[in-house]
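J.: Provided below are the primary sequence and the corresponding predicted coordinates.
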Amino acid sequence: MFVLGLDVGGTSSRAVLLDASGRRVGYGRAAGGNPAAHGTEVAAANIGRALEPALRGIDPAQVAGAVIGMAGAGALERTVFDLMWASAGLRPAPRLTGDLGIAFAAGTAEPCGTVLIAGTGAIAARIEDGEPTVIADGLGWLLGDEGSGFWLGREAARVAARALSRGEADGCLVRLVAGALRDDESPPDAVHVTRGPRGPQGSGNGAQEAQGRSPGNGEVLRGGVPEIGAGAAGTLAGMRALAIKLVIGAQSRPPLELARLAPLVSQAAAEGDPAALEIVDTAARLLCRTVAEVRTAEESGPVVLSGSVLTSEGPVCSAVRERLGASTVLAGDGAGAAAWLAGREAFGWDPVTAARLHERIVSGG
């Protein structure tokens, strides 16, 4: 007998198949299956594509249970989803749950505690008996998601736009954001990068080398950080033009694309850039404030940190852990956590066995 666990988000859908001993026997991955983001038909199709490799080589009728952690589950049309599920040969209806409980289970086998997720968005919840009971933030990029990847990227763009509009380009963060603009727009004499031992640095993707461009007449900066060129873009008018390009670029794309600038904040903070350090400190303060809305000072359960901003061991994660001063743990594999929950329900693992298997399953072992 087997159980299935699925972690379904906006960018990816992942499925894990376990046997009764907790051994991982199947895995599949496909594109995002969040129905709120993609619609039910596309979401169901992508979930089905994740199931195919996970179930390869086994009889689907041997699957005794399944748990699906799904962001946007409320937008799912069950008729379409159930048809896909049945076509995969699966008999038991899966238990659908939100991503908060799955994220918490990805970090701990404890039934109660707190989870803080900071990826593109940000949300926190108190977890009791595996389910969220009090929730804070998660209000979206326009009204909330404070300290999230989007928030970090927006602050980076804001700092860069304001500095460039004043003709200031000395900060590491400003140059990194301008470098990202250079990769997107490629304005002449805008930003140039150093060439370190591993090729172009600073822009992050070697765009100049790949497209056959040379650094031109701009000077290169130490440390692999892009520099505003010595040509037209090095003047006040040129930097003002760059600021306008940045503003137009930010407002002409989907807002959440600003989250791609978040890693630049971490990079600049590691270089000691004051603006980046201030953004990191503010993000940590806002995330901890969100935790405080769902967690009392007397609580002793673990705080599970999840999402790309908090599981990369970057400066925001470090600042949050230092500020919380509580027992924090980084979340592991969400699909493994969903499978672990399914195994507890279908196989009746006792608490000792479940705790023993937890770390191995959520770590991908």
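T.: All right, it came through fine. Numbers count the residues shown, from 1 in each chain.

J.: going forward, measure contacts between C-alpha atoms and count neighbours the same way
T.: Fine.

J.: start to end distance for stretch 163-183?
T.: In stretch 163-183, first residue to last residue: 19 Å (C-alpha to C-alpha, to the nearest Å).

J.: scratch that, stretch 66-86
T.: For stretch 66-86, by C-alpha to C-alpha, the gap between its terminal residues amounts to 13 Å.

J.: Packing partners of the helix or strand harbouring residue 246?
T.: In the assignment (DSSP states H and E), residue 246 maps to helix 236-252. Judged by 3 or more C-alpha pairs under 8 Å, 6 or more residues apart in numbering; DSSP states H and E, the packing partners of helix 236-252 are helix 149-165, helix 172-185.

J.: Below is structure B, check it against A:
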Amino acid sequence: MEKPVRIALDAMGGDFGPSVVVPGAAIFLERYPDVEFLMFGDQEKIAPLLQALPQLAAVTSVRHTSVAVGMADKPSQALRAGRRNSSMWKAIEAVRNGDADCAISSGNTGALMAMSKICLRTMAQIDRPALAALWPTLRGRSIVLDVGATIGADAQHYVDLAIMGAAMARSLFELERPTVGLLNVGVEEVKGIEEVKAASRLLQAIDSPLLDYRGFVEGDDIGRGAVDVVVTEGFSGNIALKTAEGTVKQIRSYLKQSLNRSWLTRLGALLARGAFEDLKARLSPRETTGAVFLGLDGVVIKGHGGLDADGFSGAIELGSNMVRHGLLDKIRDMMVLANEHAAALEGAPPILQDEDRLEAPKPDPA
């Protein structure tokens, strides 16, 4: 019998804190009973919620801390003296110390990234972590990364992103050789900035048995599901993500206005209720409510700040799946294979040739 997955929760994270985190854990527990929770936060706020959920209370240990990272805090503020006693840091620290298999927080993204990188450090051969999101498509789901962890990338970082994204796809989608594309302004090889074109040459040369590189993809290819993994840097990735989320809200608003226009349209909406519920689930699937920090020496999931309880349970599910499917081991294995293949290329050091190393500016984490 497998050991229960041990999950550390930042109970004070997000817009609603324990009022969402605790019932979200209870929803997850109903579907996956083989789990244990460590909750970090204000015990006075957590305890009454747990008392109403005896099944959850039986598998949960609460670790009190009175410090919480604010949603508006800068990463530098979050790392100042005293903040390492915060619920966010303690949840991450539990993973580092082996008390938990993964950490989940809906708190401040920048603070979570900074704390995770300092506390867990990055995996060997990975310089900069990435935030990978699940994206609903016409074919099902794709992985898009980076959606906001770090701004700018050189060719090496794009290659690292491709390898980590493919490892996540192998873990989550159970694919032997996920398809990968580089997000670009066109599919022609002559288009795009030099860093992206250099990364494309390297990915073509790798030709890994665990990664099927398909070349450049454009923005409209993401929703079509043209590839399993879409690779970009954090600036453009975050814009793409926020644009898609805004478009979903816009469509919902248009649809609601149209359906409430008259008694006849309201009657039609009532008759088509099942179809609209299905549309809602497709536009905002529960499993896309969290994103994975890839490249860390530990599993950390970032939930969206405004999640409800069901959405937060989806973020927990994502973390649990990453642990159960051995995400970290798959990333390590793929990095080794990619380096071995690149080293075998005549005159080429592992992964990156010198002429392709075009450095991008690295922003101040503050």
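T.: Yes, it's here. In this text the structure is predicted, and so the values were computed from the model without any measurement.

J.: TM-score for the pair, please.
T.: Overlay of the two chains. TM-score (TM-score structural alignment, normalised by the length of structure 1): 0.27; 170 aligned residues with a C-alpha RMSD of 6.8 Å.

J.: Output the helices and strands packed on helix 236-252 of structure 1 as TSV; include the columns mean neighbour count and distance to residue 311 of structure 1.
T.: Shown next, in TSV, are these (neighbours: other C-alpha atoms under 10 Å; distance: least, C-alpha to C-alpha, whole Å):
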stretch	mean neighbour count	distance to residue 311 of structure 1
helix 149-165	23	12
helix 172-185	24	22
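
J.: want to throw the ones you listed into CSV with distance to residue 268 of structure 1?
T.: Output for these, formatted as CSV (distance: least, C-alpha to C-alpha, whole Å):
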stretch, distance to residue 268 of structure 1
helix 149-165, 10
helix 172-185, 5
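
J.: For residue 343 of structure 1, find the nearest of these.
T.: The closest approach between residue 343 of structure 1 and any of these, judged by C-alpha to C-alpha, belongs to helix 149-165 at 32.8 Å.

J.: what packs against that closest one?
T.: Looks like helix 149-165 of structure 1 contacts helix 172-185, helix 236-252, helix 262-270, helix 274-292 (3+ C-alpha pairs under 8 Å, 6+ apart).

J.: Could you say which of those helices is packed most deeply?
T.: Of all those, helix 172-185 carries the top mean neighbour count, a mean of 24, counting by mean count of other C-alpha atoms under 10 Å.

J.: so who does the closest residue to residue 131 of structure 1 other than its chain neighbours touch?
T.: Spatial nearest neighbour of residue 131 of structure 1, excluding adjacent residues (C-alpha to C-alpha, 6 or more residues apart in numbering): residue 101 at 5.5 Å. Applying C-alpha atoms under 8 Å, 6 or more residues apart in numbering to residue 101 of structure 1 gives the contacts 69, 127, 130-132.

J.: My read is that residue 268 of structure 1 contacts residue 173, right?
T.: Yes: between residue 268 of structure 1 and residue 173 there is a contact at 5.2 Å, judged by C-alpha atoms under 8 Å.

J.: Quick check: neighbours shared by those two?
T.: residue 276.

J.: Burial check on residue 48 of structure 2, number of neighbours?
T.: Other residues lying near residue 48 of structure 2 total 10 when counted by other C-alpha atoms under 10 Å.

J.: In three-state terms, label it for me.
T.: Three-state call for residue 48 of structure 2 (DSSP: H, G, I helix; E, B strand; the rest coil): helix.

J.: hmm, back to that, which one of the helices and strands packed on helix 236-252 of structure 1 lies nearest to residue 361 of structure 1?
T.: From these, taking C-alpha to C-alpha, the stretch that ends up closest is helix 149-165, at 27.5 Å.

J.: In TSV: the helices and strands packed on helix 149-165 of structure 1, plus distance to residue 50 of structure 1.
T.: Below are these laid out as TSV (distance: least, C-alpha to C-alpha, whole Å):
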stretch	distance to residue 50 of structure 1
helix 172-185	32
helix 236-252	33
helix 262-270	28
helix 274-292	32
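
J.: can you pull the contacts of residue 39 of structure 2?
T.: 8-11, 60-63, 91.

J.: Buried ones among these?
T.: 8-11, 60, 62, 91 (16 or more other C-alpha atoms under 10 Å).

J.: coming back round to it: let's see which of the contacts of residue 39 of structure 2 end up in helices.
T.: Within these, residues falling in helices by DSSP state H are residue 91.

J.: Could you dump the contacts of residue 39 of structure 2 into CSV with distance to residue 327 of structure 2 added?
T.: Conversion of these to CSV gives the following (distance: C-alpha to C-alpha, whole Å):
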residue, distance to residue 327 of structure 2
8, 17
9, 19
10, 21
11, 24
60, 25
61, 26
62, 27
63, 27
91, 19
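
J.: List just the nearest of the contacts of residue 39 of structure 2 to residue 30 of structure 2.
T.: residue 60 (13.9 Å).

J.: Look at residue 235 of structure 2 and give its secondary structure.
T.: Taken by three-state DSSP, the conformation at residue 235 of structure 2 corresponds to helix.

J.: separation between it and residue 145 of structure 2?
T.: For residue 235 of structure 2, the distance to residue 145 of structure 2 - C-alpha to C-alpha - is 10 Å.

J.: Look at the two and report which has more neighbours.
T.: The neighbour comparison of residue 235 of structure 2 against residue 145 (other C-alpha under 10 Å) goes to residue 145, with 31 against 16.

J.: Return the residues in contact with that one.
T.: Residue 145 of structure 2 neighbours (C-alpha under 8 Å, 6+ apart): 130-133, 161, 165, 229-234, 237.

J.: Provide a list of residues in contact with the residue nearest to it when sequence neighbours are not counted.
T.: Take residue 145 of structure 2 and drop its neighbours on the chain: the residue closest to it by C-alpha to C-alpha, 6+ apart is residue 132, 4.4 Å away. Counting by C-alpha under 8 Å, 6+ apart, residue 132 of structure 2 touches 143-147, 165, 291-294.

J.: Tell me the secondary structure at residue 132 of structure 2.
T.: Classified using three-state DSSP, residue 132 of structure 2 is strand.

J.: do you know how far it is from residue 5 of structure 2?
T.: 21 Å.

J.: now do residue 323 of structure 2
T.: 8 Å.

J.: For residue 84 of structure 1, find the nearest of the helices and strands packed on helix 236-252 of structure 1.
T.: Among these, helix 149-165 sits nearest to residue 84 of structure 1 (C-alpha to C-alpha), with 33.0 Å.

J.: Between helix 236-252 and that closest one, find me the angle.
T.: 160 degrees (axes from the mean of the first three to the mean of the last three C-alpha atoms, to 10 degrees).

J.: so where does residue 201 of structure 2 fall, helix or strand?
T.: Assigned by DSSP H and E, residue 201 of structure 2 belongs to helix 194-206.
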